[in-house]
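Asks: sequence? don't have it. structure:
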């Protein structure tokens, strides 16, 4: 009897030891899993920080620009214009001569064709047009002189921002030793400065990086999103209400629901091909216009808005519907007066997320021609335009070094808009959502 009890006790001890060992192994697995999860999160955050840090480090310089102070003498003999109202004279006006003369007066020691060419390259190649516009806006300045700040060339701007290594041989630099000495002379006299680059936000696209801006792309994005919102929100909400509240449960409805869910996963470039085939080739709408971009993005965002709107409608408790119907409301009154107001916060959240997705799209817009170089600011949804993501794509393909900073700067602005839209979605959801 004693031996049997001892055997039972030993068996119980073995089972307990085995159980403790199994528990320790399970706890160790759970702890390892938690560690792996934390490591994955940290790794993801590190890569995100690296990406954002690279973008911000490369794009911060695009918000500053360099200017050179020059004394401009609006000499009619230099310009070749005596009457600013005479269009024939203005056609042959030598506006570049104003800059050349001013630079020659500032650096009289520079001589020789090559040296003069390097000296004239200190200022932007299209700065002459700002002088022309300034004089045409103030014709009384003809024959007088004034000190003004002229936009420097992008290579000079790179020197001022410390992006040029002066220690390398001259043959390995895009800027010459003579130009470096002229910059040092201007800097010693306080005649070159860096200021906030307002042109980046007020100008359209340009082949010259110091004159390129994102205003045209921002307005193009605004018109495109406006068309998208005006079409996708009412259509998406109406489709969600019909499918959730009025549509009969049959095979046709199931096919529609399956297709809506599948369209949400279709690559965006497919919608671009559809827009190219239908809106441009069949309906002959203008290429590269925000109205076509808005139509294409409407097709792309509709599934997202319909799915989120249906989820918001489902979240409304059945008791709300039953109470409204019990008090004598029709089904339409029940939906419009009770269900829709309560589901609207979720619908707005889904719509804003869909708009943020549309704002960051590039591929479908490339297919409808919004990749063209457009320097003019669009005046309406039918004018040729581009959008911010496409502008980033265009600048990233250009060889000039200054466009690298412009690309990062445009990405920063785009990320800012996306962050604002997502924060707005979170705010609306927190402010208007109701818990049941």
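Replies: Yep, that arrived. All of these numbers come straight from a predicted model, not from anything done at the bench.

Asks: drop to CA atoms for contacts and neighbour counts, all remaining ones
Replies: Noted.

Asks: if I look at the nearest residue to residue 161 once chain neighbours are set aside, how far off is residue 127?
Replies: Nearest in space to residue 161, with sequence neighbours left out and distances taken as CA to CA, 6 or more residues apart in numbering, is residue 61 at 7.3 Å. Using CA to CA, to the nearest Å, residue 61 is found at 20 Å from residue 127.

Asks: same deal with residue 400?
Replies: For residue 400, the distance to residue 127 - CA to CA - is 18 Å.

Asks: Looking only at neighbour counts, state which of those two leads.
Replies: Neighbour count, other CA atoms under 10 Å: between residue 400 and residue 127, residue 127 has more, with 18 against 15.

Asks: these two touch, right, the more buried one and residue 151?
Replies: Yes. Look at residue 127 against residue 151 with CA atoms under 8 Å: they come within range, at 6.5 Å.

Asks: structure B:
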């Protein structure tokens, strides 16, 4: 072998080595970029969750005051129920604790420690058991929002009095109640069991939760059978021609249409043309069904395509009809993928806000809907309402409501993953 041949081989080996080095370097850079992107995404997610938890965890507890209240027959009588001087009863109970308070204005200032809902809580107790009239009962009622924030450390006591929502005298009264062990901070079950209110300490998500339930139920009842039927026809029965291609293109385009467009469509058709009730979960569910149906159709068609052709051929080979092949063999095997796509579509519908705002599901509703035709809000629109409120007490409740919504979305996606892993077939 000549020196020229050796040098040519060495040059070729050197070029290969240089090329491999560059390839490894590029691969390392690509892996680094991917890891950096994943790390950045997790960092942003952590910041989001941390900010929501830090500002929203305080809403999961509520400051209460326990009082010994004499249900004065002169103020509350069976004949006048459910009317009565329930506020006067609480004033008398506070005067027992602070006998030095004098004057109507000072007394009214002192009673602002208690929430406006305290009188209604006592009213409900008396209506449920009128025998307590004339007796002294112990009742635990929520404080008003300024004192709830004071107890949670959200009100700076060192701030000048003119810039605080509570005066020095009110703080002194409240501290006295704390020293006597009359103030507690239990879990705020009212966040789930109460409907909306203009008072932050009384506001809850009950109406929004039930409204979201009715809207998702209507959405599922409409979109699930229609989406499966459309997907089965397009995938199994429809002839492959320009018409079916046009339909498929339009379905794919509808899946990418902004949700606000569906809200405008619902406003024009369901409310203006059909005259359906505004702010009703029925209309909200129909709107969400229009929005999620393209996604469900695409997911169902993908699940049907995933079933091997050999299943169809084997069923046809033993004499099964086309309908029997689809409904007895193909559809059961594709059902895990169909259910996964359906749940993901419903999870997407649960988090939609824009179409519900356009049909009026952001109204101030103080009672939970009993039927899909009653006015209601939904979780996303309730978050929008609270976020737009000037009351400082709604800040923590907005974050808490977002956490509740995220919890439902995580649960629905977890169910989708479970169904996929539980029933998925490997071919």
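Replies: That came through fine. The shown structure was predicted, so the numbers you read here are calculated from the model rather than taken from an experiment.

Asks: and the aligned partner of the residue nearest to residue 161 of structure 1 in structure 2, how many residues sit next to it?
Replies: Residue 61 of structure 1 maps onto residue 58 in structure 2, with residues paired by TM-score structural alignment. Residue 58 of structure 2: 20 surrounding residues under other CA under 10 Å.

Asks: same thing with residue 236 of structure 1?
Replies: For residue 236 of structure 1, using other CA under 10 Å, the count is 24.

Asks: now swap in the one 10 residues further on and tell me
Replies: For residue 246 of structure 1, the tally of surrounding residues (other CA under 10 Å) stands at 12.

Asks: Check the gap between it and residue 341 of structure 1 for me.
Replies: 17 Å.

Asks: Which residue numbers in structure 1 does the helix or strand harbouring residue 92 of structure 2 align to?
Replies: Taking DSSP states H and E as the definition, residue 92 of structure 2 sits inside helix 86-97. Helix 86-97 of structure 2 corresponds to residues 95-106 in structure 1, going by TM-score structural alignment.

Asks: Which residues does that stretch contact?
Replies: If you take CA atoms under 8 Å, 6 or more residues apart in numbering as the criterion, stretch 95-106 of structure 1 is touched by 70-75, 78-79, 110, 119-120, 128-129, 131-132.

Asks: Swap in 6 Å and give it another go.
Replies: Applying CA atoms under 6 Å, 6 or more residues apart in numbering, the contact partners of stretch 95-106 of structure 1 are 72, 79, 128.

Asks: for that stretch, which positions count as buried?
Replies: 95, 96, 97, 98, 99, 100, 101, 102, 103, 104 (16 or more other CA atoms under 10 Å).

Asks: ditto for stretch 45-65 of structure 2
Replies: 52, 53, 56, 58, 59, 60, 61, 62, 63, 64, 65.

Asks: Could you do stretch 175-195 of structure 1 as well?
Replies: By 16+ other CA under 10 Å, the buried positions in stretch 175-195 of structure 1 come out as 175, 179, 182, 183, 186, 192, 193.

Asks: For the second one, give me its contacts.
Replies: If I follow you right, that is residue 179 of structure 1. By CA under 6 Å, 6+ apart, the contact set of residue 179 of structure 1 is empty.

Asks: Can you tell me the SS state at the alignment partner in structure 2 of it?
Replies: Under the alignment by TM-score structural alignment, residue 179 of structure 1 pairs with residue 170 in structure 2. Assigned by DSSP: H, G, I helix; E, B strand; the rest coil, the conformation of residue 170 of structure 2 is helix.

Asks: where's residue 170 of structure 2 relative to residue 144 of structure 2, distance?
Replies: For residue 170 of structure 2, the distance to residue 144 of structure 2 (CA to CA) stands at 12 Å.

Asks: who touches both of those two?
Replies: With CA under 6 Å, 6+ apart, residue 170 of structure 2 and residue 144 have no common neighbours.

Asks: Strands along the stretch 101-250 of structure 1, start to end?
Replies: Assigned by DSSP state E, counting those that start in this stretch, the stretch 101-250 of structure 1 shows strands spanning 145-151, 192-196.

Asks: Including distance to residue 408 of structure 1, could those go into a markdown table?
Replies: Converted to a markdown table, those look like this (distance: least, CA to CA, whole Å):
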| stretch | distance to residue 408 of structure 1 |
| --- | --- |
| strand 145-151 | 21 |
| strand 192-196 | 16 |
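
Asks: among those strands, which is nearest residue 287 of structure 1?
Replies: strand 145-151 (34.0 Å; CA to CA).

Asks: Name the single longest strand found in structure 1.
Replies: In structure 1, assigned by DSSP state E, the strand with the most residues is strand 64-73.

Asks: Name the next helix or strand downstream of that one, please.
Replies: Following strand 64-73 of structure 1 in sequence, per DSSP H and E, is helix 76-79.

Asks: how far is that next one from where the chain is centred?
Replies: 44 Å (CA atoms, centre = their mean, to the nearest Å).

Asks: what packs against the next helix or strand after that helix?
Replies: Helices and strands here follow DSSP H and E; after helix 76-79 of structure 1, the next one along the chain is helix 87-91. Helix 87-91 of structure 1 is packed against no helix or strand, with contacts defined by 3 or more CA pairs under 6 Å, 6 or more residues apart in numbering; DSSP states H and E.

Asks: measure residue 337 of structure 1 to residue 344 of structure 1 for me?
Replies: Distance, residue 337 of structure 1 to residue 344 of structure 1, using CA to CA: 11 Å.

Asks: ok, now residue 188 of structure 1?
Replies: To residue 344 of structure 1, residue 188 of structure 1 is 63 Å away according to CA to CA.

Asks: Also residue 220 of structure 1?
Replies: Distance from residue 220 of structure 1 to residue 344 of structure 1, by CA to CA: 28 Å.

Asks: quick one: which of these two has more around it?
Replies: residue 220 (29 against 19).

Asks: Mind telling me what the more buried one corresponds to in structure 2?
Replies: Aligned partner of residue 220 of structure 1 by TM-score structural alignment: residue 211.

Asks: was I right about that match contacting residue 376?
Replies: Yes. If you go by CA atoms under 6 Å, residue 211 of structure 2 and residue 376 touch, sitting 5.4 Å apart.
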